[in-house]
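Chemist: Provide a 3D model corresponding to the input given below.
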Amino acid sequence: MRQAITETAEGSSRTIGFVIWRTRQILADGDHAVESPSERTLYRLFGRLATGTHATGSARTRRSVHAQPSGPFGELPAAAPGELVQIDSTPLDVLVRLDDGVAEKVELTAMIDIATRSITAAVLRPTTKAADASALLARSVTPEIMRPGWPEALRMSRSVLPHRRLLSLDERLENGAARPVIVPETIVCDHGKVFISNNFRASCRYLGINLQPAHKATPTDKGTIERTLGSIATLFAQFVAGYTGSTTDRRGRKLEDGPLWSLPELQNLLDEWVITIWQNRPHGGLRNPDAPARMFSPNEKYATLLESCGYVPVPLSGKDYIELLPARWQAINSYGIRIKHRTYDGPELNPLRRQHSGVTEKKGLWEIHHDPYDISRIWVRDRRGDRWITVFWKHLRRVGVPFRELAWDRAMEQVPGGTEEAIADAAAALLKRAHAGPGQEDRPAKRSRRDRRVTAHTYATTDRPIPDPPAVETADDEIEEAEGELAKVIPLGLFDPLANPWRRP
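Modeler: Here you go, the predicted model:
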């Protein structure tokens, strides 16, 4: 029966009758015949052996109990802010109203500092990308600036944080909110594809952060962030309009028809909640050893540890934000650079075409960074000139607005085998249909649910967490005045953005 109970750890939940049947099957397959006791005896035996295993209860709880270590629990101590940080991502139990009226859940990615229990950064996205995990690193080392509408009580100057002393070291804290700036030294993560991606690893290496993956299927290795995400659900999510509950049996009816927040509004509410409530709420894991009944808040603990650990600001420039973007290695051909049937080209690539990059480990390919939320441009690292070259999409004028790769992939599915121009037109038409008001002649009667989700996700991530770096300076654009008599000026007609440019008048 112990073997039968152990077999249910990773399986679906079943009844006691199934466990008893499985026990008899194991006895029948043995070498020696064993007489089975009565049904009532087996039920009593199951009650004793299955205590604490959740063998017939929730499958999620049963897997969590089975993954716990058999020995005593241990904890890696952290005596300084940023010495040990944990990161994780989970769906937030709140519906948001995306563009085009789509109501859908979003994913929450957050980091927590073990020494102070401070939430260093939290980002909401329809689907978490590697760029979002890298954006968390940038937000953690960057002060949170006061936003319009926030009360003055949220300023760092009015909190328990030593604002005057920190301001003398970091001028960025002049208008900062009461959230500590923590530079991670070691980050513990699970084996999610976002956190073990090459981009996130490269971002950690660039900022000098040690990445420590946890054991597979062992959430106890990062129990602090797991509990923190649960606390966000109980202390924040359930008070937000559109709360769905943790499971389907806890979900209400017709939530999609009720008032829902948009993604930027919910992100602003979450940031304000972290500063207002979480950072000032006494935490059970922050107790004074001399007075165990005294609990500190994350801000109070940070101010205490700052006296012995100090503070070193880490300002990020435009080049640093480019370094945090996803990277790939490709050749620069005569036509430029092609990524997923999109061609990027510019005059500054002329001396680099068909040339060796100088990186022998990558077989002479060039390092290219791209933003999955804006495919209008890419950045090429020129190691010879120690600079970044901004290269724009060749057909950017056909679309005119930035959009993410999800819309491009959907357009490729609708135009199989189509040219780059045809796919660009299909992507532009998809976005145009999304914002076409009622009564438009070109508005279709019905659109598929997938088209609506792709469009909503595209516009939900228009406000990207990573700002646009400064563009690389190009050649002199000044036009010298021609000598001699000026030619006759012929005025152009009015431009119609909806007209077909290839149709003759």
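Chemist: for the rest of this, base every contact and every neighbour count on C-alpha atoms.
Modeler: Fine.
Chemist: just the strands in the chain please.
Modeler: 85-97, 103-113, 119-125, 186-189, 210-213, 327-330, 337-339, 342-344, 366-371, 374-382, 387-392 (DSSP state E).
Chemist: tell me, how many residues neighbour Arg410?
Modeler: 18 (other CA atoms under 10 Å).
Chemist: please give the structure of this sequence too, so both can be compared:
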Amino acid sequence: MTAGGGSVLRPGDWVSFDGGEHQVVALAGTAVRLRSAGGAESVVLASYLMAAPDFAVTGAEPLPVMEPFGLLETLPESARAAAVQWQRHVVEVETGLPPGAEPGTVARSEYDPISRTVVERAQAKADELGVSLRTVMDKRSRYARQGLWGLVDQRLVRLREATGRADARLVAAVRQVLDDQTQVSTGTRSRVIRRVVKLVEDAHGEGVVPLPSRNTFYRLIDALSTGRHTFGSAVTRRQKANRPTGPFTPTFADRPGEQVQIDSTLLDVMVVLDSGVTARADLTIAVDVATRTICAAVLRPVGTKAVDASLLLARMVVPEPMRPGWSARLRIASSRMPHRQLLGIDARMEQAAAKPVIVPDTVVIDGGKVFISDTFIRACERLGISVQRARPRTPTDKAIVEATFSAINTLFCQHLAGYTGRDVTRRGERVEQAAVWTIPELQELLEEWLLAGFTDRRSS
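Modeler: Below you'll find the predicted structure:
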């Protein structure tokens, strides 16, 4: 039970209460049984006892300290061995025998606790090891307080600040100036030093805060700017500053449809539109988190509409029909999926491809106008689907669908004619290849590739 001031009230403690001294006999829930110095016993509520004006814990033994066994495992083997060796010496000074001595072993004369005092035994150990008496006595004291951990070389566990001995006010000023560099053009460390000095002198006065040498100033700035790209790419610096401050938590789902992530991107493949103009196709996909299945994919010219996103939801909840020219191995009857049971549920499964029908419970979207439109939201409400919006500029909230786009570009698009790739001209523009696909042709080819990949994965 915790008493006022952070002390712990335990049976056996003496407290000052009601003008006298009382000993705590027992604790039961919120009640405290007290025995006065004269032998009279009473029971009071702990809240009443601790709220008394004259209450104080007058006599209590210190709480036992747990030896940090886990920290010993983090030390190098040589450090642990040295601590264990010192333990043998300290125990021999205290008891006359080293730990683990056989029964009947006689203590050496210089360590005999009957004929030698503690100081004499400690001096004998100091002479044996070639150290000072103070060293041995210090080891005894630390072993009594901390156990084996007290015998560890403290230089190995000493914590050091990355900022060294720099003044805390100077460190705060450096951090502030580095934060201010996020949205400005990349400069040099000398510019940061000048701004830090001016900031410190304006806030505390000239000469009040001690300033380090220029080389130490450089080391301090390097230590505080690690990983921030303060003196590197401005784009990378701003992207890192926009990352969420909380710990990154991976997305988990235990069953199909529990969470489905939806997003759109431009494919690196040129297509011919109905008007004869060439452009890149816009791909919208839905990925199930639990099974990593691409539930549906829709290709449209640049500028996907809200109705296209709604169509994606509709295609997710119906079987994918086989199309002329597709291999028979893509049929659901040829896969490991329970075709007979599914056929009894929906007759359309007879001519369906081997794509699972996954009805989503929740879809994760970003702030794109297509997904936050009334048309898409109403479609989700009609199907009983919850909508979860990702945080702004936080792609990790839907990392699975983001990674899937990269896989499609790598494993599918780069093997097609019309692939634009990453080639750039001197002006920084993409080298556009000749378009040979229409949107329907590329859509059918993509669906066949996705089904083949799903079938191969399920049969492996």
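Chemist: dump the strands of the first structure into JSON lines; add mean neighbour count and distance to Arg281 of the first structure as well.
Modeler: Supplementary listing: the strands of the first structure in JSON lines, determined by neighbours: other CA atoms under 10 Å; distance: least, CA to CA, whole Å:
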{"stretch": "strand 85-97", "mean neighbour count": "23", "distance to Arg281 of the first structure": "19"}
{"stretch": "strand 103-113", "mean neighbour count": "22", "distance to Arg281 of the first structure": "15"}
{"stretch": "strand 119-125", "mean neighbour count": "24", "distance to Arg281 of the first structure": "12"}
{"stretch": "strand 186-189", "mean neighbour count": "20", "distance to Arg281 of the first structure": "24"}
{"stretch": "strand 210-213", "mean neighbour count": "17", "distance to Arg281 of the first structure": "29"}
{"stretch": "strand 327-330", "mean neighbour count": "17", "distance to Arg281 of the first structure": "39"}
{"stretch": "strand 337-339", "mean neighbour count": "18", "distance to Arg281 of the first structure": "48"}
{"stretch": "strand 342-344", "mean neighbour count": "20", "distance to Arg281 of the first structure": "49"}
{"stretch": "strand 366-371", "mean neighbour count": "22", "distance to Arg281 of the first structure": "37"}
{"stretch": "strand 374-382", "mean neighbour count": "20", "distance to Arg281 of the first structure": "38"}
{"stretch": "strand 387-392", "mean neighbour count": "20", "distance to Arg281 of the first structure": "44"}
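Chemist: need the ones you listed in CSV with distance to Thr304 of the first structure, can you?
Modeler: Formatted as CSV, these follow (distance: least, CA to CA, whole Å):
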stretch, distance to Thr304 of the first structure
strand 85-97, 18
strand 103-113, 15
strand 119-125, 17
strand 186-189, 21
strand 210-213, 25
strand 327-330, 39
strand 337-339, 50
strand 342-344, 51
strand 366-371, 39
strand 374-382, 42
strand 387-392, 41
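Chemist: what range in the second structure does stretch 134-141 of the first structure sit on?
Modeler: The aligned range for stretch 134-141 of the first structure in the second structure is 310-317, by TM-score structural alignment.
Chemist: gap between the matching stretch and the chain center?
Modeler: 35 Å (CA atoms, centre = their mean, to the nearest Å).
Chemist: so for it, what gets flagged as buried?
Modeler: Using 16 or more other CA atoms under 10 Å as the test for burial, stretch 310-317 of the second structure gives Ser310, Leu311, Leu312, Leu313, Arg315, Met316, Val317.
Chemist: still on that earlier bit, which of the strands of the first structure sits closest to Arg40 of the first structure?
Modeler: With distances scored as CA to CA, the stretch of the strands of the first structure nearest to Arg40 of the first structure is strand 85-97 (42.5 Å).
Chemist: what's the matching range in the second structure for the closest one?
Modeler: Against the second structure, strand 85-97 of the first structure falls on residues 260-272 (TM-score structural alignment).
Chemist: relative to the first structure, what is the average displacement of the matching stretch?
Modeler: Once fitted to the first structure, stretch 260-272 of the second structure is off its aligned match by 1.6 Å on average (mean CA distance after the TM-score superposition for the first structure).
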